[in-house]
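Enquirer: model this:
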Amino acid sequence: DTLHYKKKILQQCNLNNYITPNLVYDEEKSETARKDLLSNISWANDFVLNGQKIIDRGEIVNEQTYNILESLRKEWEKRSKSVQEKRLTLVGQLLYAGIFLFCFMTYLELFRADYYERRGTLTLLFALIVAFPVAASVIVEQNLSSIYLVPFAMVPIIVRVFLDSRTAFITHITIILLCSITLRFPHEFILLQVVAGMMAIYSLRELSQRSQLLRTALIVFISYALLYFAFELIHEDDLTKLNTRMYIYFMINGILLLFAYPLLFLLEKIFGFTSDVTLVELSNINNNLLREMSEVAPGTFQHSLQMANLAAAAANKIGGKSQLVRTGALYHDIGKIVNPAFFTENQFGVNPHKSLSYEQSAQVIISHITDGLKLAEKHNLPKVIKDFISTHHGQGLTKYFYISYKNEHPDEEVDPEKFRYPGPNPFTKEQAILMMADSVEAASRSLPEYTEESISTLVDKIIDTQVSEGYFKECPITFKDIATVKALFKEKLKTMYHTRISYPELRK
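Expert: Modelled structure (predicted):
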């Protein structure tokens, strides 16, 4: 009597010594039996006679009809595809993917050969090309229409932020064409994704604020919705038959696209890129390193601010990366924090060079490059910023001390290496702009008077000397670019040093 048994007495009996199991679960046999039972179940839950009509054009597909059609598809695939046919299908898929990958690599070889020298760039591109088709094939296996949940527009956004627009478009097209092989009707998918990708590239030419990504997600959603609505108007004559589920998919797609922001940060750290968002954060003058420079070396800080404006304007004028060169200008002289008093812009009546020889003074000045690189390493500055620190003087000489030494020792053979910066010379357009801006801004402070002629002569003399000494031989800047930069510097310096009117005193 299970209702009235006495629990304490039963516990004293120690029934475990007398009761033994006579049923034992065998997992292997149970799984085998389950598979046998499942294999005998038909996908169909009804009978369809030979020649019987399942559905006609224009009829509404209900749940029963859908199950019959799905059963027919699976049975047809099971019966029609032999082992030989499956092998041929696999060969065709590999050939299809191989052709597009070959075309993509040909594009890189012809137009972006420098990417082959940067492992992080190639790794990122091929990681995207592999990841999205795999994700698409998995989703298609579950539900065909949910392929539109995958934020394919994230690909051109990522590539555009880190690389360039043309590569972003080609990468996007390659991925879309590879994904289309998993679909039975790929044309609509290709058209929708191509338009969405183009709108993403156009709307996000430079990512420096989070709001820009929100705007891009909205534009991508609108482009999806409008183009799909146009397709429906072409094929449907009744607005009540519109597929609202697809518009929900597009909306979710736009929301998922916002996750590109944290993903960009992750990819930046993994593959060693530097995005415009990071550059904007670094150019905030309230961060620790720049604030320290403003307090310890205020003259250098003001020089860097003026340079940043000059260099960014020049980069915009000749198609360079303005945010990159602006941030590089702010940090190019951080090495002067170590010995600020040895640089004229930070001196207040006392010149410590008077107690040093010319060689010693030159070494102190040159050391602001190595000191800057050490500070950059300590504060985890990106490599592109370190390159500005090391190249803004190139392999030039500390001419003041070199020429002064030669003048005092006319009969002595002078070793110029004692007065030479370690370099290297600039190897990007932005680094060349920074070198020109640095020399011009510093020299303009020593002009006895600021006239249109004196400023123009100064700019021409400094930049022409840099060109003749071969500082720009290793960077992709043209003579036309240099002429444009010179003209812009002249106009900016005239504006910076224009004469102000003196205010009259009030007569008493």
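Enquirer: C-alpha from now on. contacts and neighbour counts both.
Expert: Will do.
Enquirer: contacting residues for L191?
Expert: For L191, the contact set (C-alpha atoms under 8 Å, 6 or more residues apart in numbering) is empty.
Enquirer: helices or strands next to the helix ranked longest in the chain in the packing?
Expert: Once the chain is assigned using DSSP state H, the helix that runs over the most residues is helix 83-111. If you count contacts as 3 or more C-alpha pairs under 8 Å, 6 or more residues apart in numbering; DSSP states H and E, helix 83-111 packs onto helix 165-179.
Enquirer: next, the angle helix 165-179 makes with the very next helix or strand once past the helix it packs on.
Expert: Note on helix 165-179: by DSSP states H and E, the next helix or strand toward the C-terminus is helix 186-203. Angle, helix 186-203 to helix 165-179, by axes from the mean of the first three to the mean of the last three C-alpha atoms, to 10 degrees: 160 degrees.
Enquirer: buried sites along helix 186-203?
Expert: Buried residues in helix 186-203, counted by 16 or more other C-alpha atoms under 10 Å: F189, I190, L192, Q193, V194, A196, G197, M198, M199, A200, I201, S203.
Enquirer: farthest pair within the residues you listed?
Expert: F189 and S203 (21.2 Å; C-alpha to C-alpha).
Enquirer: ok, back up a step: the longest helix of the chain: which residues count as buried?
Expert: For helix 83-111, by 16+ other C-alpha under 10 Å, it's A97, F100, L101, F104, L108.
Enquirer: same check on stretch 288-306?
Expert: 289-290, 292-294, 296-301, 303-306.
Enquirer: which one of these sits closest to D36?
Expert: Using C-alpha to C-alpha, the buried residues of stretch 288-306 come closest to D36 at L289, 70.3 Å.
Enquirer: so which strand or helix has that closest one?
Expert: helix 288-296.
Enquirer: from the chain's centre, how far out is that helix? Work that out for me.
Expert: Per C-alpha atoms, centre = their mean, to the nearest Å, the displacement of helix 288-296 from the mean C-alpha position of its chain is 29 Å.
Enquirer: packing partners of that helix?
Expert: Using 3+ C-alpha pairs under 8 Å, 6+ apart, helix 288-296 is in contact with helix 298-318.
Enquirer: let me know the next secondary structure element after the helix it packs on.
Expert: Heading C-terminal from helix 298-318 (DSSP H and E), you reach helix 322-331.
Enquirer: quick one more, to check against the first:
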Amino acid sequence: MNELVNKWYRNHALIYKLLLLLGTTFFIVYLFPKTGKFRYSFEKGKPWQSETLYSPFDFAIKKSNEQINQEVELVTDKSEVYFDINSDIKRNITDSYLPKFNSVFKDSVSGFEDRVLLYSTGQNALKDLYKYGILNSVYNYEDSKDVILVENNQEIDKIQFGDLIEQNQIRPYLEKLLEQNKLEKYKDDFVSMFFNLIETNVSFNKSLTDSALEEALANVSPTRGIVSEGTLIISKGQVVEDNQFNVLNSLKSEYESQVWSSKSYNWVIVAYTLLVALALLMLLLFLRKYRASVFANNTKVTFIFFNILVMILLTTLVINYNSQYLYVVPLCILPLVLKAFFDARLGLFAHVLTVLLLGFIVPNSYEYMFLQIIAGIVTILTVSELYKRANLFISVGQITLIYIIAYFAFFVIHEGQIFTIKWSTFGLFVLGGLATLFVQPLIYIYEKLFGLVSDVSLLELSDTNTALLKELSNKAPGTFHHSLNVANLAEASANEIGANAMLARVGALYHDIGKMKNPTFFTENQSTGINPHDELSATESASVIINHVLDGIEIAKKNNLPDRVIDFIRTHHGTSTVYYFYMKGKASNEDAKEEDFKYLGPKPFSKETAILMMCDSVEAASKSLKSPTNTKINEFVENIISKQVESGQFLNADITFKDIEAIKKVLKLKLANIYHLRIEYPE
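Expert: Predicted structure coming up:
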């Protein structure tokens, strides 16, 4: 049992990665559609490249969306509308007409003949107005639209909408009627009487109209004809024309939407799981072979898998909502984020794998994968310094332009012309480009969640106005000046060999912050000429010097410096010996042990930390140079770095002899410039 527990403990990191692989795989497969994929690819107007295709089963030929929309529009236009009519209103108004007429047109007001004619004109007007009815509102229907009149839920008449009277038609009708009968002088009283008399008696019945429309739309068939099993669909080499294109699309849709048996469903799940697991396994193998430091860190591996999962989840949600917005998903954020925290090669590799996985679920998968992979490559090539805002905006513009150019080319290939291109799609690319700008706040969030460090944070830490560096300049000004010099040397050296120059500079700025605890014990801060080491033994002095590394780590952690920066504090002396005090101790005590005068390490384990060790030693020792010349400087640099190489300080660092020689060259040149003597000016 103990052996099993020990084995588990020794391999817990590998077991975690295996569980992470399985968990991510199952979640991605859960997001994927659970149907088969149509095995053939085809384009309208292009030859059929696969073998001759026969129908594998009976299926219906589906109408295009345009055809269905046309039929729906036609049915909607022809569908009858229902109006409620109230016959009681007509009877009541007819009965009240005579009293109303008598009260308005008395014998003293009009002559007998005019009065008779007015009365009959009013009666005729009422008959015409209420022949079918007066609408209670304005409705936007054609005059030829069929209308069903309903009273008490019973159909009583079928007319056209133009037969009904709208309220704004009443006044012109009455005025025209009076004019025909030469009764214009009574117009005001007559019209006023009618408007006080008549009421609307026809109103729209929405429920019956909607029910009739739904019933009519339900009869619109989404298909047109049946293709029987074994029927020839298309021969090899035949051009895919409109008819074949519609049939092939119908077969593809039927194939991917058919109901699967439990046995087939399980096989589809297994197949998806194998493919997704294979892709993610390739990522782990890449990390293990080419990014061992990342592979060894479970947090970083989790971070990479998490970002891939987020991109797949976002894309799946957009496709389920509306696949037209597919290119709004800022997939190029993935390589940007991974490049910011790791490197370009890892970012591109993860991006390509993610695009391959998304190819299972997106429409027009080849076009999508081509566009996204090209965009990912452009992202990696163009975004060199993410902490510079202008660079990010320029790169986003370039990415958007690449999307537009590639989409335009694909559209011309598919359609053979540009007149029907959907310009709104270009707007989606612009939105996707703007969404990519969210990478800046996203990097900040990731830094807090996963404890990672990007170039953006390094830029902030490189500011000498930060509280910690200000404190260093106040308490230990000599050390602060030394750190600035080392930072300049380290940055130049890192640029020379292709290392992370910003990281090397920041590490150099903070590598000696531990000297703030006892600043006067270090010669660069002894401005008074008093040396506290004169009162200490060699062992005690060495202990104070060695402890500045431990003090620096403690101060860095209290000030929440990233681990990548603390690594520089921890390793900048490696396991070297405090040689001056060791020789001093040896002189007073022959039994003095060298181990008591050694730094605790560890040794540098990256190019950047190795660069700092070289630059720190050379810059500190250069203060002892008297009458420096080019020859002295060259020998001086060679001696210091050669001793570090011989003592094995760079065995754990990923640095070559070629890199070391390049760094020596930079240091010699920089020191020669620093110690260059000016000509003496006459007074």
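Enquirer: including distance to D460 of the first structure, could the buried residues of helix 83-111 of the first structure go into TSV?
Expert: Listed next are these as TSV, based on distance: C-alpha to C-alpha, whole Å:
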residue	distance to D460 of the first structure
A97	55
F100	50
L101	49
F104	44
L108	38
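Enquirer: ok, those residues vs T398 of the first structure, which is closest?
Expert: Closest to T398 of the first structure, out of all of the buried residues of helix 83-111 of the first structure and judged by C-alpha to C-alpha, is L108, at 41.2 Å.
Enquirer: skipping its backbone neighbours, what lies nearest the closest one in space?
Expert: Nearest non-adjacent residue to L108 of the first structure, counting by C-alpha to C-alpha, 6 or more residues apart in numbering: Y115, 7.3 Å away.
Enquirer: what sits against the one you found?
Expert: L108, T121, L122.
Enquirer: ditto for F438 of the second structure
Expert: Counted by C-alpha under 8 Å, 6+ apart, F438 of the second structure has zero contacts.
Enquirer: aligned to it, what sits in the first structure?
Expert: F438 of the second structure maps onto F259 of the first structure when the alignment is built from TM-score structural alignment.
Enquirer: now do the same for E292 of the first structure: its match in the second structure.
Expert: Using TM-score structural alignment, E292 of the first structure lines up with E471 in the second structure.
Enquirer: my bad, E452 of the first structure
Expert: Alignment note (TM-score structural alignment): E452 of the first structure maps to N630 of the second structure.
Enquirer: do you know how far that match is from T94 of the second structure?
Expert: Here N630 of the second structure is placed at a distance of 123 Å from T94 of the second structure (C-alpha to C-alpha, to the nearest Å).
Enquirer: how about the strands in the stretch 201-350 of the second structure?
Expert: 202-204, 223-227, 232-234 (DSSP state E, counting those that start in this stretch).
Enquirer: where in the first structure does the last one fall?
Expert: Following TM-score structural alignment, the aligned partner range for strand 232-234 of the second structure in the first structure is empty.
Enquirer: and for the first one?
Expert: The counterpart of strand 202-204 of the second structure in the first structure, counting by TM-score structural alignment, does not exist; no residue aligns.
Enquirer: please name every helix or strand in contact with that strand.
Expert: strand 81-85.
Enquirer: what range in the first structure does the strand it packs on sit on?
Expert: By TM-score structural alignment, strand 81-85 of the second structure lines up with nothing in the first structure.
Enquirer: alignment lookup: K603 of the second structure to the first structure.
Expert: By TM-score structural alignment, K603 of the second structure lines up with N425.
Enquirer: excluding chain neighbours, give the residue nearest to the spatially most central residue of the first structure in space.
Expert: For the first structure, the residue nearest the mean C-alpha position is F162 (2.6 Å; C-alpha atoms, centre = their mean). Once flanking residues are discounted, F162 of the first structure sits nearest to S275: 6.0 Å by C-alpha to C-alpha, 6+ apart.
Enquirer: show me what E413 of the first structure lines up with in the second structure.
Expert: Under the alignment (TM-score structural alignment), E413 of the first structure maps onto D591 of the second structure.
Enquirer: just the helices in the stretch 51-200 of the second structure please.
Expert: 65-78, 87-104, 112-129, 170-180, 187-197 (DSSP state H, counting those that start in this stretch).
Enquirer: the match of K603 of the second structure: what secondary structure?
Expert: coil (DSSP: H, G, I helix; E, B strand; the rest coil).
Enquirer: in the stretch 551-683 of the second structure, which spans are helices?
Expert: 563-571, 579-588, 607-621, 630-646, 657-674.
Enquirer: check the mean deviation of the last one from the first structure.
Expert: Right, the one you point to is helix 657-674 of the second structure. On superposition with the first structure, the mean distance recorded for helix 657-674 of the second structure (mean C-alpha distance after the TM-score superposition for the first structure) is 0.9 Å.
Enquirer: so that helix corresponds to what in the first structure?
Expert: Using TM-score structural alignment, helix 657-674 of the second structure pairs with 479-496 in the first structure.
Enquirer: residues contacting that stretch, please?
Expert: For stretch 479-496 of the first structure, using C-alpha under 8 Å, 6+ apart, the contacting residues are 310, 313-314, 317-318, 433, 437, 450-452, 455-456, 459-460, 463.
Enquirer: hang on, the earlier thing: how near is the equivalent of the residue nearest to F162 of the first structure over in the second structure to L667 of the second structure?
Expert: Aligning on TM-score structural alignment places S275 of the first structure opposite S454 in the second structure. Distance of S454 of the second structure to L667 of the second structure, given as C-alpha to C-alpha: 27 Å.
Enquirer: who's more crowded, the two?
Expert: L667 (24 against 21; other C-alpha atoms under 10 Å).
Enquirer: give me the number of residues near A296 of the second structure?
Expert: That count, for A296 of the second structure with other C-alpha under 10 Å as the rule, works out to 15.
Enquirer: which position in the first structure pairs with it?
Expert: So, by TM-score structural alignment, A296 of the second structure is matched to E117.
Enquirer: what's the distance between that match and T123 of the first structure?
Expert: 11 Å.
Enquirer: check F401 of the first structure too.
Expert: 47 Å.
Enquirer: of these two, which one has the most company?
Expert: Comparing F401 of the first structure with T123 by other C-alpha under 10 Å, the one with more neighbours is F401, at 19 against 13.
Enquirer: I'm done for today, thanks for sticking with me.
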